[in-house]
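In: No sequence on hand, only this structure:
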């Protein structure tokens, strides 16, 4: 009987140790749900794992990320949400699938204009919505967003859908600057200047400029770097055919958007998730991210990708991203009201 009891005790102890060891291993991991192609963030993830020993698992979800996490509920393995555009970050908060983070490391680096006032999301990098201009046919090197509605550009502007996330944020910024009525008149003017029905992505706007379909387009900065520095010979031609002009709002600056992070509501590895968020604003991470993704670092003093830097000094607009998020619904309705995509 004594031998049997002793054996059972040993077995129970071994089982407990195995359970604890398994828990420790599980704790050294991190699950990121992302709308970004994992390859774009792999350099940062690899460096984080190298520094911390925490294994990062990425789950790529192009659409419906918020719905999936909400459906998974308390059983969701998601620790972090990594996505682009304030619309997606705010949607995650509105869906109730995030939780606030209080971190001096984040708040000391990220300007208040680029994070949620309640701590539900944080911008990690910036991208500007700018003018692509034909090198051959457009001689001016300065623009205001208001000028896009000037009749002198009638039949000369290309754009992707007005309902595209990046355009909705730009139009929301226009509402913030002009007021709803003037912004609607402005958007009607931009529509009147379109050379064709809105279509394609930002790269296609550069393609059509090269083809002579239009003289100017609306697009994000990083696409130009990806075209010029990528391996696709055709896209390289598109990127080289345009100048990038950083427009400003009258009385404001260049519209910027963010790529950012939010802590999932039921994050099973919360400590690791916060550690990753704080790592993302370190000098090394900001440098790697800026180089790999051709985005503006959120942290001051970090070198900008050479192609992006060649566009000139970015004077970012002063409207907080959270305020733009509140106006996105009105902007979307306005796109339909003026028939922008028709």
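Out: Noted; the coordinates are in hand. Since this is a predicted model, take the numbers as computed values, not measurements. Numbering: from 1, shown residues only.
In: Please make it C-alpha for all contacts and neighbour counts, starting now.
Out: Fine.
In: other SSEs contacting the stretch of helix or strand residue 81 belongs to?
Out: Using DSSP states H and E, residue 81 falls within strand 80-84. For strand 80-84, the contact count by 3 or more CA pairs under 8 Å, 6 or more residues apart in numbering; DSSP states H and E identifies strand 29-34, strand 256-264 as packing neighbours.
In: Please name every helix or strand in contact with the longest one.
Out: Meaning strand 256-264. By 3+ CA pairs under 8 Å, 6+ apart, strand 256-264 packs against strand 80-84, helix 86-94, strand 98-99, strand 122-134, helix 270-279.
In: mind checking which of the ones you listed is nearest residue 233?
Out: strand 122-134 (18.5 Å; CA to CA).
In: how near is residue 141 to residue 132?
Out: 11 Å (CA to CA, to the nearest Å).
In: So for these two, which residues contact both of them?
Out: Common neighbours of residue 141 and residue 132, using CA atoms under 8 Å, 6 or more residues apart in numbering, are residue 245.
In: circling back to that earlier point, and the strand holding residue 81, how far from the chain's centre?
Out: The chain centre lies 8 Å from the centre of strand 80-84; the measure is CA atoms, centre = their mean, to the nearest Å.
In: how much does that strand deviate in direction from strand 29-34?
Out: Put simply, strand 80-84 runs at 30 degrees to strand 29-34, going by axes from the mean of the first three to the mean of the last three CA atoms, to 10 degrees.
In: which residues touch strand 80-84?
Out: Contacts for strand 80-84 (CA under 8 Å, 6+ apart): 31-36, 89, 258-264, 267, 273.
In: thinking again about what came up before, settle it for me: which of residue 141 and residue 132 has more neighbours?
Out: Between residue 141 and residue 132, counted using other CA atoms under 10 Å, the more crowded position is residue 132 (29 against 12).
In: Presented hereafter is structure B, for comparison with structure A:
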């Protein structure tokens, strides 16, 4: 039976009651609840199966829905590992006591300290940077820092997603952690005053705004642009030559990053296999697949970058522990609401 045929399937919705699943106790399997959905992951999983003999089963869905499912399943959950594509949601799982500490010398040695939970509840396995893009023919002096995005000289030029977006909540949470809430609120006020339009759409739409001329400056995650360099993205790929980019704060704290992360669940029926799977994700070969599958940066030093990411270049990363992105998430949303940033 192929791996794809073995994928556990479910219709996930928070608007209906979630069934309680029976625990899977087989020693030769690991059950993943994952919000990743990339075709390249198929080889990632099949290689793990070949190396270990451990069968991979998974449910894929929205992270918030998966977390609610885990709460409903409780001790009867078959899930061993939760994978999310941002630090904010893995924090929500940890905050709900769904994750358990993992003691692993391999993970401690290979994953940078700032990309793992302080108590080893989760580990990051790929990163993406939230950076500044700009139209090269219209912006001669682009912002060099996140603070610059609030400079009045950029009034009417900036496109960015809404305040409820987890990536923007995480970015603001990092500013609260590093500069305090008063500075963070003033920054949001200045950013709001510099918007070219009301926040709308996803990161790709902010980049499309540069091509269409609706925006001169856009804030987006690196992988959205790298993807447009690798494959055809309507309304963006044809204009990438006219777009420049800045990794902010290279002379300061470094550029803000987010992670795709995973943790072992508190009620994992196959705990040893789950830890082995996380350790596998930190291997050089798995790192290449895990990161390149979404045009991201691997977390393990020395692992090569994909062709699309190589074009963006390397950068100095902010070393703030990403646990803070969740810790200050509610405060970040309150600041957005206070300022009236939609």
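Out: That came in fine, so what should we check first? All of these numbers come straight from a predicted model, not from anything done at the bench.
In: What's the TM-score once they're superposed?
Out: The TM-score (TM-score structural alignment, normalised by the length of the first structure) is 0.88; 318 aligned residues with a CA RMSD of 1.8 Å.
In: before we move on, back to that, how about the contacts of strand 80-84 of the first structure, which pair is most distant?
Out: Every pair of the contacts of strand 80-84 of the first structure checked by CA to CA; the farthest is 258 and 267, at 22.6 Å.
In: re the thing from before, with mean neighbour count added, can I get the helices and strands packed on strand 80-84 of the first structure in CSV?
Out: Formatted as CSV, these follow (neighbours: other CA atoms under 10 Å):
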stretch, mean neighbour count
strand 29-34, 22
strand 256-264, 26
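In: looking at those strands, which is closest to residue 111 of the first structure?
Out: strand 256-264 (12.0 Å).
In: between the closest one and strand 80-84, what angle do the directions make?
Out: Going by the same axes, to 10 degrees, strand 256-264 of the first structure makes 160 degrees with strand 80-84.
In: Distance from strand 256-264 of the first structure to the middle of the chain?
Out: With CA atoms, centre = their mean, you get 6 Å for strand 256-264 of the first structure.
In: Quick one: average offset of it versus the second structure, please.
Out: On superposition with the second structure, the mean distance recorded for strand 256-264 of the first structure (mean CA distance after the TM-score superposition for the first structure) is 0.7 Å.
In: I'd like the helices and strands packed on strand 256-264 of the first structure written out as JSON lines, with distance to residue 186 of the first structure added.
Out: Shown next, in JSON lines, are these (distance: least, CA to CA, whole Å):
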{"stretch": "strand 80-84", "distance to residue 186 of the first structure": "26"}
{"stretch": "helix 86-94", "distance to residue 186 of the first structure": "22"}
{"stretch": "strand 98-99", "distance to residue 186 of the first structure": "35"}
{"stretch": "strand 122-134", "distance to residue 186 of the first structure": "16"}
{"stretch": "helix 270-279", "distance to residue 186 of the first structure": "39"}
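In: Out of those, the one nearest residue 221 of the first structure is which?
Out: The nearest among those, by CA to CA, is strand 122-134 at 5.6 Å.
In: Need the residues that contact whatever helix or strand comes next after that closest one.
Out: Going down the chain from strand 122-134 of the first structure, the next helix or strand is strand 157-158, by DSSP H and E. Residues outside strand 157-158 of the first structure that contact it (CA under 8 Å, 6+ apart): 190, 193-196, 198, 205, 208-209, 213-218.
In: run the last query once more with 10 Å
Out: Strand 157-158 of the first structure has contacts (CA atoms under 10 Å, 6 or more residues apart in numbering) with 131-133, 148-149, 190-200, 202, 204-206, 208-209, 213-219.
In: In the second structure, what stretch matches that strand?
Out: With TM-score structural alignment applied, strand 157-158 of the first structure matches the range 158-159 in the second structure.
In: mean per-residue distance, that stretch to the first structure?
Out: Mean for stretch 158-159 of the second structure is 0.2 Å (mean CA distance after the TM-score superposition for the first structure).
In: residues of the helix or strand harbouring residue 10 of the first structure that come out buried?
Out: Secondary structure from DSSP H and E places residue 10 of the first structure in helix 2-27. Buried positions in helix 2-27 of the first structure, judged by neighbour count with 16 or more other CA atoms under 10 Å: residue 27.
In: ok, how many other residues are close to residue 4 of the second structure?
Out: 12.
In: try residue 310 of the first structure
Out: 10.
In: Quick check: the residue lying closest to residue 90 of the second structure once chain neighbours are set aside vs residue 37 of the second structure, distance?
Out: Counting by CA to CA, 6 or more residues apart in numbering, residue 90 of the second structure lies nearest to residue 84, which is 6.0 Å off, once chain neighbours are set aside. Remark: distance between residue 84 of the second structure and residue 37 of the second structure (CA to CA) = 10 Å.
In: Name the residue in the two with the higher neighbour count.
Out: residue 84 (26 against 14).
In: Just to check, residue 152 of the first structure is in contact with residue 193?
Out: Yes: counting by CA atoms under 10 Å, residue 152 of the first structure does reach residue 193; the two are 8.3 Å apart.
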